[in-house]
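Student: can you look at this prediction? I've put the sequence above it.
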Amino acid sequence: MKKIKIFSIILFLVSAVVYAGCRIYAGVMTDHTPPVISGGDEVIQVSVADPQEKLLEGMKAEDSRDGDVTDSLVVQDISEFDDEGKRTVNYAAVDSSGNVGYYSRVMQYTDYQEPVFALDSPLRFPVNGKFNICQGITASSTLDGDLTNKIKYTLDRAVTSSVPGTYQVEFRVMDSAGRTSYLPTVLEVYDPSEERIDVTLSSYLVYIGVNGAFNPSDYYAGADVEGELTIQSTVDTANAGTYYVDYTVTSRTAVGKSRLVVVVR
């Protein structure tokens, strides 16, 4: 019986040593080191038209055990713009043990422009008519193209379509980089019985630079009834802001109006 106890103790000790050895070996052999990502400039300059593959040019990923794992390198995500108009590109690469390495660098666009709006008709709607406030307005950006389905708006008060009046409305749209553009303007409900001349413009919304050239007459396209044209403009090209040009055509028996929105920036 004593020999059996001694044998059991020896067996237990041997098993413990083997188990401990296996744990130590496993710990030594287990790979916990992620790949190292490098290459490329700390700040990359790209066009908004460049494909995402452009961000991977010159980049590589090396792993201490697997060697070159550049094939696993991906763009994990791109941040929104920071206060300086820059974005951060975040990269990731993985090795055969599942370890993930990360890397970040700054990205600057060479040709980015913030989203802009366009109008194909004035924001004027007849009394008692059915209308969509976003009717005729579109938005686009150099980065994303068409953004019309992302347009949102805020009114200063609920529109009463049965009574002529004006309403302050602000349109806004945000692109995929987090940049939001705003268009504060005026929506008008008018009495069509008082306006029987259709006044047409070549554009209903234009953007011009501060101190840029602007001639209101250039945007008048004509009217369906001959009459006297009056142009009233609030545009101040020396200061950024949203301005209006009203075009009124008056004949002996009728009148018609249209409005151009001018954004100076």
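Tutor: Okay, I see it. Residues are numbered from 1 along each chain as shown.
Student: could you use CA atoms for every contact and neighbour count after this?
Tutor: Fine.
Student: what ranges do the strands span in the stretch 51-200 of the chain?
Tutor: 60-63, 67-68, 74-78, 87-94, 100-109, 116-119, 124-126, 137-141, 145-146, 152-155, 165-174, 180-190, 199-201 (DSSP state E, counting those that start in this stretch).
Student: redo those strands as TSV? Include mean neighbour count and distance to residue 249.
Tutor: Output for the strands of the stretch 51-200 of the chain, formatted as TSV (neighbours: other Cα atoms under 10 Å; distance: least, Cα to Cα, whole Å):
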stretch	mean neighbour count	distance to residue 249
strand 60-63	20	67
strand 67-68	13	73
strand 74-78	15	52
strand 87-94	20	50
strand 100-109	18	46
strand 116-119	19	21
strand 124-126	18	16
strand 137-141	20	24
strand 145-146	12	34
strand 152-155	14	29
strand 165-174	17	20
strand 180-190	17	16
strand 199-201	20	7
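Student: want to try CSV for these, with distance to residue 36 as columns?
Tutor: Listed next are the strands of the stretch 51-200 of the chain as CSV, based on distance: least, Cα to Cα, whole Å:
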stretch, distance to residue 36
strand 60-63, 5
strand 67-68, 10
strand 74-78, 13
strand 87-94, 8
strand 100-109, 6
strand 116-119, 41
strand 124-126, 60
strand 137-141, 36
strand 145-146, 36
strand 152-155, 44
strand 165-174, 35
strand 180-190, 36
strand 199-201, 60
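Student: next up, a structure to set beside the first:
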Amino acid sequence: MKYIRITMMFLFVVSLGLYGLSWVKEKQLEDSTKPLLTSDREEMELSVDYEEGDLLEGLTASDAKDGDLTDQIIVGSFSQFLEPGVCNVSYVVFDSVNQPAVLTRKTRFTDYRSPQFTLSQPLVFRAGAGSNAVSQVGANDVLDGDLTSLVRLVESDVNYREEGEYSIQVEVSNSFGDTQEASLPVHIVEGSNAALEIELMEPLVYVKKGEGFDPNLYVESVEDADGNLVQGPSLTVESSVNNQEAGCYEVHYQVTNEQGLSGETWLTVIVRE
């Protein structure tokens, strides 16, 4: 029994020694240095039409053991806007033992503009025909693209059964938290005022504050109920647009042909800052 105890103690000491040697060797091989990720500028300026490689401009990464890691930098996430067109972009890089280095850099989109609403047709409907004005409203964004599915109806006072002037309030946000609202006019007209159809180049246009605006440039054609072009109709144009003040305005177009048939429509104009 004595020899057995001595043998077991010897094996224990040897095992402990081997473990100690293994631990020391592991510590010697362990990478105690973390990678370094740096930028040569505090703020990055980009176009909204950037490519992913543009986001990496001015960044370098290195590690004492692994050397240059610049080509392994990964673009992380975009923050919500700090101000319109300005956000933080995060980056990360890993060394060979998966130790990370993280950097956040302010990024400014120099040609950014807020989301804009669109219309698939003028918001003009025949009384009693039934419709849904908000279904004609879309939106687009220079960074996120089509936002139509995110357009939300906030408020509506439209009565599709009675002739009159109404409005719908709509809202949309892009992924950066830029929210835009608009109160869009809706017109319910009698059937006799829709015998002729005035085709517009666009049903909704944006005009920058202070820029010129000519309502006559937006009429494409006038057609009868069968889709035939009407030649030489008498067209009346009434514009409420004030291009010196931001807001939502309208241009009213009315037309009457030689047979006394008439039609009318409205162009929605949003003047932005």
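Tutor: Arrived safely, thanks for sending. Quantities reported herein were computed from a predicted structural model and do not represent experimental measurements.
Student: got a TM-score for the pair?
Tutor: Scored against TM-score structural alignment, normalised by the length of the first structure, the superposed chains reach a TM-score of 0.81; 264 aligned residues with a Cα RMSD of 3.1 Å.
Student: out of the strands of the stretch 51-200 of the first structure, which comes closest to residue 22 of the first structure?
Tutor: strand 60-63 (25.1 Å; Cα to Cα).
Student: for that closest one, what is the distance to the chain centroid?
Tutor: The chain centroid and the centroid of strand 60-63 of the first structure are separated by 32 Å under Cα atoms, centre = their mean, to the nearest Å.
Student: which residue range of the second structure does it align onto?
Tutor: Matched against the second structure by TM-score structural alignment, strand 60-63 of the first structure falls on residues 60-63.
Student: repeat for stretch 233-242 of the first structure
Tutor: With TM-score structural alignment applied, stretch 233-242 of the first structure matches the range 239-248 in the second structure.
Student: who's in contact with that stretch?
Tutor: Stretch 239-248 of the second structure is contacted from outside by 182-184, 207-213, 215, 249-252, 268-273, using Cα atoms under 8 Å, 6 or more residues apart in numbering.
Student: flag every buried residue along it.
Tutor: Residues of stretch 239-248 of the second structure classed as buried: 239, 241-243, 246-248 (neighbour count, 16 or more other Cα atoms under 10 Å).
Student: got the contact list for stretch 122-133 of the first structure?
Tutor: 136, 161-164, 186-192, 204, 258-260.
Student: distance of residue 131 of the second structure from residue 106 of the second structure?
Tutor: Between residue 131 of the second structure and residue 106 of the second structure the distance is 46 Å, computed by Cα to Cα, to the nearest Å.
Student: just the element for residue 5 of the second structure, please.
Tutor: Remark: residue 5 of the second structure resides in helix 2-29, with elements defined by DSSP states H and E.
Student: average offset between the helix or strand following that helix and the first structure?
Tutor: Next helix or strand after helix 2-29 of the second structure toward the C-terminus (DSSP H and E): strand 36-39. With mean Cα distance after the TM-score superposition for the first structure, strand 36-39 of the second structure departs from the first structure by a mean of 2.1 Å once superposed.
Student: out of the strands of the stretch 51-200 of the first structure, flag the one nearest residue 37 of the first structure.
Tutor: That would be, of those and by Cα to Cα, strand 60-63, which comes in at 4.3 Å.
Student: return the member of the contacts of stretch 122-133 of the first structure nearest to residue 173 of the first structure.
Tutor: Proximity of the contacts of stretch 122-133 of the first structure to residue 173 of the first structure (Cα to Cα) peaks at residue 136, which lies at 15.1 Å.
Student: for that closest one, grab the count of nearby residues.
Tutor: Using other Cα atoms under 10 Å, residue 136 of the first structure is surrounded by 13 other residues.
Student: show me what contacts the residue nearest to the spatial centre of the first structure?
Tutor: With distances taken as Cα atoms, centre = their mean, the residue of the first structure nearest its centroid is residue 175 (1.1 Å). By Cα under 8 Å, 6+ apart, the contact list for residue 175 of the first structure reads 115, 141, 143-144, 147.
Student: 7 Å instead, please
Tutor: Residues near residue 175 of the first structure by Cα atoms under 7 Å, 6 or more residues apart in numbering: 115, 144.
Student: what's the spacing between it and residue 234 of the first structure?
Tutor: In terms of Cα to Cα, residue 175 of the first structure sits 30 Å off from residue 234 of the first structure.
Student: which ones among the buried residues of stretch 239-248 of the second structure are found in strands?
Tutor: 239, 247-248 (DSSP state E).
Student: possible to save these as CSV with distance to residue 220 of the second structure?
Tutor: Shown next, in CSV, are those (distance: Cα to Cα, whole Å):
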residue, distance to residue 220 of the second structure
239, 17
247, 25
248, 22
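Student: so which of those residues is the closest to residue 27 of the second structure?
Tutor: Closest to residue 27 of the second structure out of those is residue 247 (68.2 Å), distances taken as Cα to Cα.
Student: return the residues in contact with residue 253 of the second structure.
Tutor: 235-238, 264-266.
Student: in PyMOL, how would I select the buried members of those?
Tutor: This is how PyMOL selects the buried members of these, with burial counted by 16+ other Cα under 10 Å:
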select buried, resi 235+264+265+266
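Student: from the contacts of residue 253 of the second structure, which is closest to residue 57 of the second structure?
Tutor: Relative to residue 57 of the second structure, and with distances defined as Cα to Cα, the nearest of the contacts of residue 253 of the second structure is residue 266, at 47.4 Å.
Student: right, I'll call it a day here.
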